[in-house]
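> Sequence and predicted structure, then a few things I'm wondering about:
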Amino acid sequence: GRNEKGQLGHGDTKRVEAPKLIEVLGGEAIALAACGRNHTLALTESGSVFAFGENKMGQLGLGNQTDAVPSPTQIMYNGQPITKLACGAEFSMIMDCKGNLYSFGCPEYGQLGHNSDGKFIARAQRIEYDCELVPRRVAIFIEKTKDGQILPVPNVVVRDVACGANHTLVLDSQKRVFSWGFGGYGRLGHAEQKDEMVPRLVKLFDFPGRGAAQIYAGYTCSFAVSETG
C-alpha cells in the first residue's frame, strides 16, 4: 500500500505492492493492529504497543511530534498490559487489562476525551492544537439529562473501543456505550449534532435488556449490535 509516512513499518517510504513481513516485529507475536489515516499501531500478545507512520500530531505516542517514523517504535507507556487499541485519522486509543482507556494525538473535535479541543491561536492568527504526545488516561464519563444537567458516570470499566475519523466509541462492562468527538451527521448517537469533549452515555443502550454487545465505527458513522442480536 501507500507508504509516504512510513506507515507500513519497513524503515522507508517506498510503496509496497504485495504483503511484506515487518522484519523489526518478526520476533513478536502480534495480537492486534489498527490503522489511522497515515499511521499504524501494533499490539503484541504480551501487551506492548509499537507505532509507526505519521506523527505530526503526536498520534504515535512517542512523546514528540515528527513528520514520520518509518520503523516500529514502542510507545511511551509503562502501565498495565494493553489489550485493545484503535486509531482515528490522527489520534489513537489504547485500553489496558483493567479497563482503563488512554488517548493521544490530535484533540481537534474533543475526540481524545479530555474536555478540550486543544485549540489555540499561534503566530499570525494561525489556529494550532495542543496535542497529546503520550498516552493520557480518559478519566471523565458523563450523561446528560433531558433538562440539560450533566452528571458524572462513575466506575466505568471499558471493554472495547472503536474510532472513526474524528470520533470515539467505547463499550463498558455494563454493556453501556459512550461516544465523543465530532458530532456531525449524528454519528455520536445523541439525537443532536454537537461535538462532545468527554465520553457521553448513549441513552439508547442504558436500559435493562437493551445493552450493546459489540461496537464499530466507520469514518463518519457508528454501529452497535444489541445484546439481543
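Now that the structure is in, tell me what you want to look at. This structure is a prediction, so every number in the text was calculated from the model and none was measured. Numbering: from 1, shown residues only.

> going forward, measure contacts between C-alpha atoms and count neighbours the same way
Will do.

> Name the SS class of residue 15, please.
Classification of residue 15 by DSSP: H, G, I helix; E, B strand; the rest coil places it in coil.

> Count the residues that sit near residue 63.
17 (other CA atoms under 10 Å).

> ok, now residue 199?
27.

> in which helix or strand would I find it?
strand 196-201 (DSSP states H and E).

> quick one: residue 80 and residue 99 touch, right?
No: counting by CA atoms under 8 Å, residue 99 is not a contact partner of residue 80; they are 9.8 Å apart.

> higher neighbour count, these two?
residue 99 (19 against 14).

> Isn't the more buried one up against residue 170?
No: at 10.6 Å, residue 99 does not count as touching residue 170 under the criterion of CA under 8 Å.

> quick one: common contacting residues for the two?
158, 159 (CA atoms under 8 Å, 6 or more residues apart in numbering).

> Buried residues in the longest strand along the chain, which are they?
Looking across the chain with DSSP state E, the single longest strand is strand 66-74. Neighbour counts over strand 66-74 (16 or more other CA atoms under 10 Å) mark 68, 69, 70, 71, 72, 73, 74 as buried.

> do stretch 119-136 as well
Applying 16+ other CA under 10 Å to stretch 119-136 flags 129, 130, 131, 132, 133, 134, 135, 136 as buried.

> Now distance to residue 24 too, for those residues, in TSV please.
Formatted as TSV, the buried residues of stretch 119-136 follow (distance: CA to CA, whole Å):
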residue	distance to residue 24
129	32
130	31
131	28
132	26
133	23
134	22
135	23
136	27
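
> Go through those residues and name the one nearest residue 186.
Set against residue 186, the nearest of those by CA to CA is residue 129 (24.4 Å).

> which residues touch residue 94?
Residue 94 makes contact with 82, 83, 84, 85, 86, 101, 102, 103, 135 under the criterion CA under 8 Å, 6+ apart.

> next, the one to line up against it:
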Amino acid sequence: MPTCPTQVKIKPIAFHLELPKRRVTVGRVLVCGMGYTGQLGLGSPVLLLNRLSLVSRVPNPVDVCAGGLHSLVLTKSGDVYSFGSNEEGALGRSSSSQDCRESMPALVKLPGKALCISAGDSHSACILEDGSVYVWGSFFHSHGNMGMTNDDNNTTPTNLLAGTVCCSIASGSDHLVILTTSGKVFTLGCAEYGQLGRISERSLSGDGRRGKQDLLRPAQIFIKNAKPFEAIWATNHGTFLREFQTGTIWAMGLNDSKQLAHGNELEPDHYIYPVKTTLQNIKQIAGGSDHTLLLQNNLQCFAVGSPECGRLGLGDIKDVVPKLTRVKKLSDNIVYVGCGTCCSYAIAEDGKLYSWGLGSNNQLGVGEGEDELEPVLVSSKHMHKRKMLLASGGEKHSIFLVEADAKN
C-alpha cells in the first residue's frame, strides 16, 4: 500500500531591505541664498548670494543636504562635512567662534563611514556602513528647544537605535523618521502636528505626565494589517510611508493646506495617526512647510498645497490646491525633486535644473530676488556642460551638487 509523502513545512522568508548604497558620482558643491550663519560654507559669512557659487573645501563630494541654517556634505569615502549655525549642535562638532557660526566646512567625527545623510532645522543624522543611525543637534517645538534625545542636546554624534540595522532616514524640520531593514518605521522629535504618527492628541505638545519622554525616544509606528514598509519621506511637518507589495502610501502630520494630498476641506488640519492615501506610482516625495512635490514613476512632477509665493509652480493662483496637479511647465522627464521651506526644485533627465517659489532670499539661484510662480531654468558657469545631480533647500539657503567632470 503506497504511503503518503511527508509534507515539509516551508518557512516564510523573512522580509529584508538592503542597506543604502552611497552615491558614487563625484560632484561639485554649489550654494546660493542667505549665509549669515555660515551655511554657504564659503569661508566667511556671506550675507547674500544671488548666484550659484562653488564650495571648494570638501574632497570628492557625492551627496548634499540643507538644514534650516546649516549644511551637510557626504564624500565618496563616507566622511561627513558640516558648516553653518552650530548654536544647537547641528554641526556635530565644537565651534571655534563665540557666535557658533562656522562658515568653513569641517569634518564630523563619526565611529565609521556614512552611507547617507539628512538634516532638519537644527538637527542632523546619518546611517553608517553597519546600518547604525547617528544623530546630533536639537529638535524644537512651540515652547522652544526640546533637545535631541532624552539626554538633551547632542552636540556630538550619538547612536540612536543601538543594535538595530537601518536602511533609510528622513528629516522634517523637527522630527526624524527611520526605516529598518526589517521594514519597521521609528519616529522621534516634535509631534505637535501629528508628524510622529504614534502620539495621542493630548500628548502632542509634550506637556503631559510623561513630558517629552515619548517624543524623544524613538518608537515604532504601528498600523493594523499593514505590510512591511519599503520607503519613507519627510516634509517640514509631515511624514509619508510606503508599504512593500501593495504600494499603499500612508501620511500623517500637518494638512492645513492639504499638503498631505489627502482629505477635503471638512477634514482636520492635521492627522496624528497614519491615514491611507490614494497616492500611487510615486518615485519620490519632497516638501516644505505648506507644499509638497511628488515625482511619479513616469517622471512627471505634481504639486499640492499652498500656492503662496509660487512654491507650487502652477502660475498665478491664489487658492490652496487640494489635489495632485501636474507642474506643466516642466518636461515629462524629471528625475529628482527637492524643496526648501517656501521654494521648489526639479532636475530633468538631461541634467537641467529648474527652481521656483519664494525669491526674496535668493535661494532660487536665478539672481533676480523675485518670486517665481513657474519653474525657471537655472544657469551658471559652474554648470556648463555638466549635469545637476541634487538640489536641497533650507530656510533661506540652497545647496546643490553638479557633476565634477564636464561632458562633451
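Nice, I can see it. Quantities reported herein were computed from a predicted structural model and do not represent experimental measurements.

> which residues are common contacts for residue 80 and residue 99 of the first structure?
Here residue 80 of the first structure and residue 99 have no joint contacts, going by CA under 8 Å, 6+ apart.

> Tell me which residue of the first structure lines up with residue 127 of the second structure.
Using TM-score structural alignment, the equivalent of residue 127 of the second structure in the first structure is residue 43.

> Just the element for its match, please.
strand 39-44.

> got the angle for the helix or strand following that strand vs strand 39-44?
Next in sequence after strand 39-44 of the first structure, counting helices and strands by DSSP H and E, comes strand 49-55. Calculated by axes from the mean of the first three to the mean of the last three CA atoms, to 10 degrees, strand 49-55 of the first structure forms an angle of 170 degrees with strand 39-44.

> Give the buried residues for strand 49-55 of the first structure.
Quick answer for strand 49-55 of the first structure (16+ other CA under 10 Å): 49, 50, 51, 52, 53, 54, 55.

> For that strand, what is the distance to the chain centroid?
The chain centre lies 13 Å from the centre of strand 49-55 of the first structure; the measure is CA atoms, centre = their mean, to the nearest Å.

> who's in contact with that strand?
Here strand 49-55 of the first structure has contacts from 5-9, 38-43, 60-61, 64-75, 82, using CA under 8 Å, 6+ apart.

> Swap in 7 Å and give it another go.
Applying CA atoms under 7 Å, 6 or more residues apart in numbering, the external contacts of strand 49-55 of the first structure come out as 5-7, 9, 38-43, 60, 65-75.

> Tally up the residues packed near the counterpart of residue 251 of the second structure in the first structure, please.
Counting by TM-score structural alignment, residue 251 of the second structure corresponds to residue 179 in the first structure. Using other CA under 10 Å, residue 179 of the first structure has 30 other residues around it.

> show me the contacts for residue 179 of the first structure.
Neighbours of residue 179 of the first structure in contact, by CA under 7 Å, 6+ apart: 168, 169, 170, 188, 199, 200, 201, 202.

> would the first one count as being in a strand?
Yes: the secondary structure assignment for residue 168 of the first structure places it in a strand, going by three-state DSSP.

> Give the equivalent position in the second structure for it.
So residue 168 of the first structure corresponds to residue 239, using TM-score structural alignment.

> Make sure its match is actually in contact with residue 233.
Yes: the criterion here is CA atoms under 7 Å, and residue 239 of the second structure meets it with residue 233 at 5.9 Å.

> so the strand holding residue 199 of the first structure matches what in the second structure?
Against the second structure, strand 196-201 of the first structure falls on residues 271-276 (TM-score structural alignment).

> And stretch 98-108 of the first structure, by the same measure?
Counting by TM-score structural alignment, stretch 98-108 of the first structure falls onto residues 182-192 of the second structure.

> so how far does that stretch reach from one end to the other?
From the first residue to the last, stretch 182-192 of the second structure extends over 28 Å; the measure is CA to CA, to the nearest Å.

> follow-up on the earlier one: ok, so what distance separates the match of residue 127 of the second structure from residue 28 of the first structure?
Distance from residue 43 of the first structure to residue 28 of the first structure, by CA to CA: 9 Å.

> of the two, who's got more company?
More neighbours surround residue 43 than the other of residue 43 of the first structure and residue 28, with 24 against 13 (other CA under 10 Å).

> got the end-to-end distance for stretch 82-91 of the second structure?
Taking CA to CA, the first and last residues of stretch 82-91 of the second structure lie 5 Å apart.

> Can you tell me the element residue 214 of the second structure falls in?
Residue 214 of the second structure is located in helix 213-216, with elements delineated by DSSP H and E.

> most surrounded residue in the contacts of residue 179 of the first structure?
residue 168 leads the contacts of residue 179 of the first structure on contacts (other CA under 10 Å) with 31 neighbours.

> what's the distance between that one and residue 3 of the first structure?
Taking CA to CA as the measure, residue 168 of the first structure and residue 3 of the first structure are separated by 25 Å.

> Report the contact partners of the match of residue 168 of the first structure.
195, 233, 251, 252, 253.

> nearest residue to the last one other than its sequence neighbours?
Excluding the flanking residues, the one nearest residue 253 of the second structure by CA to CA, 6 or more residues apart in numbering is residue 195, at 3.9 Å.

> how close does the one you found sit to residue 353 of the second structure?
To residue 353 of the second structure, residue 195 of the second structure is 30 Å away according to CA to CA.

> and these two? which has more neighbours close in?
It is residue 195, of residue 195 of the second structure and residue 353, that has more neighbours when counted by other CA under 10 Å, with 34 against 27.

> show me where the first structure has helices.
Secondary structure of the first structure by DSSP state H: no helices are present.

> Name the nearest residue to the residue positioned nearest the centre of the first structure, sequence neighbours excluded.
Central residue of the first structure (CA atoms, centre = their mean): residue 93, 3.2 Å from the mean position. Spatially, and ignoring its direct neighbours in sequence, residue 93 of the first structure is nearest to residue 103 (4.5 Å; CA to CA, 6+ apart).

> wait, the one you found sits on residue 110?
No: at 11.0 Å, residue 103 of the first structure does not count as touching residue 110 under the criterion of CA under 7 Å.

> Quick one: work out the angle between the strand holding residue 43 of the first structure and strand 66-74.
Strand 39-44 of the first structure and strand 66-74 are oriented at 10 degrees to each other (the same axes, to 10 degrees).

> what's the mean deviation for strand 39-44 of the first structure versus the second structure?
Averaged over the aligned pairs, strand 39-44 of the first structure sits 1.0 Å from the second structure after superposition, using mean CA distance after the TM-score superposition for the first structure.

> So what touches that strand?
7, 28-35, 49-54.

> Out of those residues, which comes closest to residue 18 of the first structure?
Distances from residue 18 of the first structure to the contacts of strand 39-44 of the first structure, taken by CA to CA, are shortest for residue 7, at 14.6 Å.

> Nice, that's everything, thank you.
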